[in-house]
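Visitor: Give me a 3D structure for the following:
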Amino acid sequence: MQLFSCQSCGQVLFFENTACERCGHKLGYVPDINSLSALTPDENGDGWQALDPRATDAPYRFCANHAHDACNWLVPASQPEQQFCVACQFNRTIPNLSVPGNLERWCKIEIAKHRLFYTLLRLRLPMHTRRQDPQNGLMFDFLDDGPDGSTVMTGHQNGLITIALREADDAQRERMRMEMGEHYRTLLGHFRHEIGHYYWNLLVRDGHRLEECRAIFGDDRMDYQQALQRHYENGPPTGWRTQYVSEYATCHPWEDFAETWAHYLHIVSTLETAWAYGMTVREQPGNPKALRAMIADNPYDVETFDTISQGWLPLTYAVNSLNRSMGLADFYPFVLTPTILRKLAFIHQLVRAARGKQ
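Guide: As a prediction, this is how the structure comes out:
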């Protein structure tokens, strides 16, 4: 995530800010120019004028979900038929907001989802709505468990991503993380994993790259339900850490791809933050004579994955050590072996090849 600044007073802004803490200007995100812009009321009363000089002179208005404090993204005021922003237009089902606590849970989900869409837009990846692709277009359901005791499962099916509402409850999510023996479980992680299944369909299956993908991740034609049952009954195979980024990635090539895709999004997003702060990390931790590695390139723009990995690995060593100094768990508790890096490089190639193809 890049850093933003107020166009009125220069105050540093962060992605979820809705008002400048210094000058009080209302803020809105303009996705077309990747700007969190200070706003002034349009003189005609038609909406808001963005102070970012890159924005259009035409007024903007907020996404309809801004009425619930669930979105601060803008849409052109000249398009009254466009009620929702580019991120919220993919929502099919939101929680029942008359249920106490559901508005807070939904807002947490939307924070994670908007960070996902920030990355997808920065990567210039194609996204098809259900209107564009009735069979496999992207859409989201945010669902609560049923009153009859039925349990909603987070998952993906033919472009429909379901997020269980209980995942927005920090205590429940942490309990599930412990029960599953996971190092990492966050709302943003769920979004990044499930969108990986969508892009497997779009970029691998429909992009005529099945054989290339199978050579790296394995044969996806193996029975998925049998593979899941085997995984939950027997656990991961011996020595899995040399081949897979997580235990769950071992159960089926689809899940290996989705887990690897999620980690690719973790990496590029975090590296952009480090780049925005101008961070420099010693290439060999503990060696005072080692060269210093600067996060010199915006990861969204680099051609080869080697450039990304050369910045990522030293950064994880440093931040893991910082976390331990505070008595916290590792920031990135994963080992990226040469095999896993090869998988990440394949994801990078897929993304680069798909840029701008809508």
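
Visitor: From now on I want contacts and neighbour counts done on CA atoms only, so please keep to that.
Guide: Noted.

Visitor: Am I right that residue 189 falls within a strand?
Guide: No. Counting by DSSP: H, G, I helix; E, B strand; the rest coil, residue 189 falls outside a strand, being helix.

Visitor: For residue 25, see how far away residue 118 is.
Guide: According to C-alpha to C-alpha, to the nearest Å, residue 118 and residue 25 sit 22 Å apart.

Visitor: Kindly report the same for residue 256.
Guide: Separation of residue 256 from residue 25 (C-alpha to C-alpha): 45 Å.

Visitor: can you check residue 185 too?
Guide: Applying C-alpha to C-alpha to residue 185 and residue 25 gives a distance of 35 Å.

Visitor: More neighbours: which of those two?
Guide: Between residue 185 and residue 25, counting by other C-alpha atoms under 10 Å, residue 25 is the more crowded of the two (18 against 15).

Visitor: Please determine how far that one is located from residue 6.
Guide: 8 Å.

Visitor: what sits in contact with each of these two?
Guide: residue 38 (C-alpha atoms under 8 Å, 6 or more residues apart in numbering).

Visitor: looking at it, residue 261 is touching residue 346, isn't it?
Guide: No. Residue 261 lies out of contact with residue 346 (C-alpha atoms under 8 Å); the separation is 9.6 Å.

Visitor: run this one through as well so I can compare:
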Amino acid sequence: MKLFKCPHCGQLLYFENVKCERCGHRLGYIPEAGYLTALEPQDDGTWRSLRPDGARYRFCSNAEYDVCNWLVPAESPDTLCRACRHNRTVPNLGRPGAQLAWRKIEEAKHRLFYQLLRLGLPTPAEGEAKEPLIFDFLADPPTPDGPRVLTGHDDGLITIALAEADDAERERRRAAMGEPYRTLLGHFRHEVGHFYWDLLVRDGGRLAECRAVFGNDEEDYGEALKRHYEEGVPENWRESYISAYATTHAWEDFAETWAHYLHIIDCLEMARAFGISVQARADDTGLIAADADVDVYGPGDFAPIVQTWLPIAFALNSVNRCMGQTDLYPFVLSPPVVRKLGFIHWLVHDHRSRTSG
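Guide: All right, here's what the predicted structure looks like:
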């Protein structure tokens, strides 16, 4: 993610801002251009961007629920934005707390789509592909003995349990499962990794290359999952995997690695926006040094990205500990994991180069 600037008064803005606190203009995000722009209302119900092009837009229809600040071109027949058009099931707003939960979910999902669009990845909606990317945001049944909603992916359909938007409940689940990290954004990034395995690896003719890095995806998934929960994980899993769950099956290894690729490039883009650099004064080796001036969305080699990320993550973890918090990035990037991350980087940019014309 990056910082934005109000085109009217120059105030720095964050991605989720809906109003400039300095000049008072309403704000909207233009996904096609990657801009957060100030707007002026027009007599015909549209909004004129205060950027030089002066283009006119309408807000996504979900803006009326205060869950979206994305814009749709005024001439477009669409009523939903590039992110919201993928929703199949949204929360019942008649239930207490549902609107707040939906807003949290949409904030995470919109950050996901910011990255997918920046990376030039296909995001087919319903009716645009045989296997579109669609979302169900589901609440658990009201009876305590009913089946719980599980977050997961199934042929392009990603289900997010509404309970995950409750910070206390999500923390309870994280602790119960022994996870170092669990967020809504993390769920989105992991589950969409399964979608892009189908799209870029299986359907993209990259099975052989992927298997050389992640192993045999033809292993029975149900049996692998059963073994994972019954037998646990190998003691030396950190030598080759980004997380314990990644050891379950090659599909989960890919999805976990995909999520971490998005974690890393998003954090580094923001670090670059703030001009962050790291130079550990007590370090005589020069290894804990980095300048976050790497183009994480460019097609170059992955090595500069990881070489920049490691010192910055070390510094951010250290700052978090000063506040009595757990590490911001509580993961180890072993050489095999870096190789897997590099494969994801190559896969994404290989697809971009093959489809850019």
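
Visitor: Give me the more crowded residue out of residue 261 and residue 346 of structure 1.
Guide: Relative neighbour count places residue 261 above the other of residue 261 of structure 1 and residue 346, with 26 against 20, counting by other C-alpha under 10 Å.

Visitor: residues contacting the aligned residue in structure 2 for the more buried one?
Guide: Applying TM-score structural alignment, one finds that residue 261 of structure 1 aligns to residue 258 in structure 2. Taking C-alpha under 8 Å, 6+ apart, we find residue 258 of structure 2 in contact with 189, 190, 193, 341, 344.

Visitor: mind running it again at 6 Å?
Guide: Neighbour list for residue 258 of structure 2: residue 193 [criterion: C-alpha atoms under 6 Å, 6 or more residues apart in numbering].

Visitor: Just the element for the residue nearest the centre of structure 1, please.
Guide: Structure 1 has residue 116 as the residue nearest its centroid, 3.1 Å off, counting by C-alpha atoms, centre = their mean. Assessed by DSSP states H and E, residue 116 of structure 1 sits inside helix 102-122.

Visitor: can you pull out the strands in the stretch 151-300 of structure 1?
Guide: Using DSSP state E, counting those that start in this stretch, the strands of the stretch 151-300 of structure 1 run over residues 155-157, 160-164, 280-282, 292-294.

Visitor: what about the counterpart of residue 341 of structure 1 in structure 2, how many residues close to it?
Guide: In structure 2, the residue paired with residue 341 of structure 1 is residue 338, using TM-score structural alignment. Residues within reach of residue 338 of structure 2, counting by other C-alpha under 10 Å, total 20.

Visitor: Equivalent analysis for residue 134 of structure 1, please.
Guide: Residue 134 of structure 1 has 12 neighbours, counted by other C-alpha under 10 Å.

Visitor: cool, and residue 16 of structure 2?
Guide: A total of 17 residues lie near residue 16 of structure 2 under the criterion other C-alpha under 10 Å.

Visitor: what's near enough to touch it?
Guide: Residue 16 of structure 2 touches nothing, counting by C-alpha under 6 Å, 6+ apart.

Visitor: what's around the aligned partner of residue 165 of structure 1 in structure 2, how many residues?
Guide: Residue 165 of structure 1 maps onto residue 162 of structure 2 when the alignment is built from TM-score structural alignment. Taking other C-alpha under 10 Å as the criterion, the count of residues near residue 162 of structure 2 is 23.

Visitor: Same question for residue 297 of structure 1.
Guide: Residue 297 of structure 1 - counted by other C-alpha under 10 Å - has 17 other residues nearby.

Visitor: which residue in structure 2 lines up with it?
Guide: Aligned by TM-score structural alignment, residue 297 of structure 1 pairs with residue 294 of structure 2.

Visitor: Is the residue lying closest to residue 305 of structure 1 once chain neighbours are set aside in a helix, a strand, or coil?
Guide: Closest residue to residue 305 of structure 1 apart from its sequence neighbours, by C-alpha to C-alpha, 6 or more residues apart in numbering: residue 345 at 5.3 Å. Secondary structure, three-state DSSP: residue 345 of structure 1 is helix.

Visitor: where's residue 345 of structure 1 relative to residue 121 of structure 1, distance?
Guide: Residue 345 of structure 1 sits at a distance of 20 Å from residue 121 of structure 1 (criterion: C-alpha to C-alpha).

Visitor: now do residue 332 of structure 1
Guide: Distance, residue 332 of structure 1 to residue 121 of structure 1, using C-alpha to C-alpha: 24 Å.

Visitor: One more: residue 340 of structure 1?
Guide: Distance of residue 340 of structure 1 to residue 121 of structure 1, given as C-alpha to C-alpha: 25 Å.

Visitor: for residue 158 of structure 1, same thing?
Guide: From residue 158 of structure 1 to residue 121 of structure 1 the distance is 21 Å (C-alpha to C-alpha).

Visitor: same deal with residue 234 of structure 1?
Guide: Between residue 234 of structure 1 and residue 121 of structure 1 the computed distance is 39 Å (C-alpha to C-alpha).

Visitor: The two: which has the busier surroundings?
Guide: Taking other C-alpha under 10 Å, residue 234 of structure 1 and residue 121 do not tie; residue 121 has more neighbours (19 against 9).

Visitor: Now that one: closest residue in space that isn't a chain neighbour?
Guide: In space, residue 121 of structure 1 is closest to residue 31, 7.8 Å off (C-alpha to C-alpha, 6+ apart).

Visitor: OK, contacts around residue 144 of structure 1?
Guide: Residue 144 of structure 1 makes contacts with residue 165, as judged by C-alpha under 6 Å, 6+ apart.
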